[in-house]
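# Would you be able to build a 3D model of this:
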Amino acid sequence: MAVVRISFGVLAIIALIFSIVLPAVQAESLAPAPAPTSDGTSIDQGIAYVLMLVALVLTYLIHPLDASSYNFF
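The predicted structure is shown next:
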């Protein structure tokens, strides 16, 4: 009798899981998201980052030449 009760409990749990999951399988799919549109701000930001990187590199290249002309000690 114990085997019958355990298998009935397992069957009840499986039935409960299927009753929750199966309606979600038949749900309608959502409409796809619209394609992202670029208003130019990301392009402007990319150009600004490149220009700041160029300015940083130039600063580090020019600074040793400028600093070598000073004699502190």
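
# okay, CA-based contacts and neighbour counts for the rest of this
Noted.

# Give me the three-state assignment for residue 38.
Put simply, residue 38 is coil when judged by DSSP: H, G, I helix; E, B strand; the rest coil.

# roughly how far apart are it and residue 53?
23 Å (Cα to Cα, to the nearest Å).

# before we go on, could you also do this sequence so I can check it against the first one:
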Amino acid sequence: MKMLRVNFVVMGFMALVLALVVPSINAHAHVPAPAPAPAPTSDGVAVDQGIAYVLMLLALALTYIIHS
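Just a heads-up that it's a prediction; the model follows:
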């Protein structure tokens, strides 16, 4: 019977410690999330590069056709 009483005291102490510690572990959940990053904007560089690639492929194809 004494062993049972000791277990209740130990469990009560552990419950008290956990009741005090657990809220501080989860305290970071109340900090607001950072603002999302702004959406990327296109400044036309990708479009210009795409047009340049198409023109280079066209020049390569024309050169191949003319010299064959």
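
# Overlay them and tell me the TM-score.
Overlay of the two chains. TM-score (TM-score structural alignment, normalised by the length of the second structure): 0.51; 45 aligned residues with a Cα RMSD of 2.6 Å.

# one step back: higher neighbour count, residue 38 and residue 53 of the first structure?
residue 53 (12 against 8; other Cα atoms under 10 Å).

# Can you tell me what the more buried one aligns to in the second structure?
Counting by TM-score structural alignment, residue 53 of the first structure corresponds to residue 57 in the second structure.

# which residues of the first structure fall in helices?
2-25, 41-67 (DSSP state H).

# Need these in a markdown table (columns: distance to residue 33 of the first structure).
Shown next, in a markdown table, are the helices of the first structure (distance: least, Cα to Cα, whole Å):
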| stretch | distance to residue 33 of the first structure |
| --- | --- |
| helix 2-25 | 20 |
| helix 41-67 | 20 |
